[in-house]
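K.L.:
have a look at this fold, sequence not included:
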């Protein structure tokens, strides 16, 4: 899915100001959560760019998708059709990574990044160095009210939820799968059989965020 023309609406200035008010003397982790298709990656990169203007070199992004279980594990467990659902992520690994980042011990840390072109996470694909004073963690389930996901929340200094209407999520998710050259029936099975149930779960079962930001898609110029 191409979110390149999405822009944040209602509250983005307040969000940037709130983050900039955090004590710069220590490292902070900000969580950006939202349903599949809500544009979290685009928003996180936009937010990082805005913060870089006043704090160059001090901002880093940690994508939750890097902690997908590999397809080998999902196939062995019979979970491949639900890839992207909450139980298909290594939540313990994510919590351990957040703990390392929060420790702020002066070391550089290699983090995994999900390669959507091959639907596989690449280990050590991004380095977060000691100069990073603010980490933006982004992902669907960072605020999910679930025992498996609850341990990650203790590392967040500020939490943000992206609010996108369900019909817009459906449109974006359909467009995402269209890029994989699937037929319409297979796209519908993926969207309605997995993506939208996951989206509805995030909307209904996430704990309240510190801030909610409306994030809408505008037509291309």
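P.N.:
Nice, thanks for sending it over. Bear in mind that the values here come from a model prediction, so they are computed numbers and not experimental data. Numbers count the residues shown, from 1 in each chain.
K.L.:
every contact and neighbour count from this point should use C-alpha atoms.
P.N.:
Noted.
K.L.:
quick one: the residue nearest the centre of the chain and residue 40, what's the gap?
P.N.:
For the chain, residue 139 is the residue whose C-alpha lies nearest the centre (CA atoms, centre = their mean; 2.1 Å). Distance, residue 139 to residue 40, by CA to CA, to the nearest Å: 7 Å.
K.L.:
quickly list what's touching both of the two.
P.N.:
The contact sets of residue 139 and residue 40 overlap at 32, 33, 34 (CA atoms under 8 Å, 6 or more residues apart in numbering).
K.L.:
using TSV, lay out those together with distance to residue 52 and secondary structure.
P.N.:
Output for these, formatted as TSV (distance: CA to CA, whole Å; DSSP: H, G, I helix; E, B strand; the rest coil):
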residue	distance to residue 52	secondary structure
32	17	strand
33	21	strand
34	23	coil
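K.L.:
just those residues now: which is nearest residue 134?
P.N.:
In terms of CA to CA, no member of these lies closer to residue 134 than residue 32, at 12.8 Å.
K.L.:
dropping in the other structure now:
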């Protein structure tokens, strides 16, 4: 699948086929692939009929990562509250009468704010984006049952790396630190994500 128009049309068709039931849509991809940008563009197109719940809100706090000895590889699968993420998306998908609140990750401080995102009952599409939506290990693979469709965002590797380094620099790393992190922990995660891309319902190029 190529282009934002095709993606939005596919999501709208799936929402229409759901006949009033809420659907949960996932966009997966490696760090720097453009997931957040794509998700924001979809939300802009769908307006109030959609709500965005990013996976990044479920980062474990640095305090917990330090205690677990995982702070130096923040962003790896075991540095997230994956079970909490699955449970919250299950609540979203149930589409009851209550507002569902989700956490938001703030890059400027590298921490999450609890209950910062409101998913109103009126949202017929809940969009989520993140690295590990297609990972086939517990508890990540429980996302299979709480999402209706998942896309894997495919992008040229040189472009992805350039974006990723620029993002790290923008949020405070030196160019040397940004490149080292991008080619170290981020690259290890990117390989893991690429290995699970075949589990997507569709490949997406924007």
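P.N.:
Here it is on my side, so go on. What you are looking at is a predicted structure, and each value in this text was computed from that prediction instead of being measured.
K.L.:
now for the residue nearest to the centre of the first structure: what does it line up with in the second structure?
P.N.:
Residue correspondence to the second structure (TM-score structural alignment): residue 139 of the first structure is matched to residue 130.
K.L.:
residue contacts, its match?
P.N.:
Neighbour list for residue 130 of the second structure: 26, 27, 28, 29, 35, 54, 55, 56 [criterion: CA under 8 Å, 6+ apart].
K.L.:
where do the helices sit along the first structure?
P.N.:
For the first structure, the helices defined by DSSP state H occupy 12-20, 40-52, 71-77, 91-103, 166-178, 184-190, 196-205.
K.L.:
can you tell me which residues contact residue 202 of the first structure?
P.N.:
By CA under 8 Å, 6+ apart, the contact list for residue 202 of the first structure reads 34, 35, 140, 141, 144.
K.L.:
need the contact list for the second one.
P.N.:
What it means is residue 35 of the first structure. Residues counted as contacts of residue 35 of the first structure (CA under 8 Å, 6+ apart) are 140, 162, 169, 198, 199, 200, 202, 203.
K.L.:
surely the first one meets residue 39?
P.N.:
No. If you go by CA atoms under 8 Å, residue 140 of the first structure and residue 39 don't touch, sitting 10.1 Å apart.
K.L.:
rewinding a little: residue 176 of the first structure: which of the shared contacts of residue 139 and residue 40 of the first structure is nearest?
P.N.:
For these, the nearest to residue 176 of the first structure is residue 34 (16.3 Å; CA to CA).
K.L.:
that closest one touches residue 163, doesn't it?
P.N.:
Yes. Using CA under 8 Å, residue 34 of the first structure makes contact with residue 163 at a distance of 7.0 Å.
K.L.:
which of the two has more neighbours?
P.N.:
Of the pair residue 34 of the first structure and residue 163, residue 34 is the one with more neighbours under other CA atoms under 10 Å, namely 28 against 17.
K.L.:
do you know how far the aligned partner of the more buried one in the second structure is from residue 19 of the second structure?
P.N.:
Mapped onto the second structure by TM-score structural alignment, residue 34 of the first structure lines up with residue 29. To residue 19 of the second structure, residue 29 of the second structure is 29 Å away according to CA to CA.
K.L.:
please apply the same query to residue 104 of the second structure.
P.N.:
30 Å.
K.L.:
and if you look at residue 138 of the second structure?
P.N.:
Separation of residue 138 of the second structure from residue 19 of the second structure (CA to CA) stands at 31 Å.
K.L.:
and the longest strand along the first structure, what's buried?
P.N.:
Using DSSP state E to define each element, the first structure has its longest strand at strand 120-128. The neighbour-count check on strand 120-128 of the first structure (16 or more other CA atoms under 10 Å) flags 120, 121, 122, 128 as buried.
K.L.:
quick one: average offset of that strand versus the second structure, please.
P.N.:
For strand 120-128 of the first structure, the mean deviation from the second structure after alignment is 0.7 Å (mean CA distance after the TM-score superposition for the first structure).
K.L.:
when you compare where that strand runs with where helix 91-103 runs, what's the angle?
P.N.:
10 degrees (axes from the mean of the first three to the mean of the last three CA atoms, to 10 degrees).
K.L.:
what's the matching range in the first structure for stretch 85-92 of the second structure?
P.N.:
With TM-score structural alignment as the criterion, stretch 85-92 of the second structure aligns to 94-101.
K.L.:
how much does that stretch stray from the second structure?
P.N.:
Stretch 94-101 of the first structure sits 0.8 Å off on average (mean CA distance after the TM-score superposition for the first structure).
K.L.:
now which residue in the second structure aligns to residue 159 of the first structure?
P.N.:
Matched across to the second structure, residue 159 of the first structure falls on residue 150, judged by TM-score structural alignment.
K.L.:
contact partners for that match?
P.N.:
Per CA under 8 Å, 6+ apart, neighbours of residue 150 of the second structure: 25, 26, 27, 28, 133, 134, 200, 201, 202.
K.L.:
of all those, which two lie farthest apart?
P.N.:
Spatially, the most separated pair among the contacts of residue 150 of the second structure is 133 and 202, at 13.0 Å (CA to CA).
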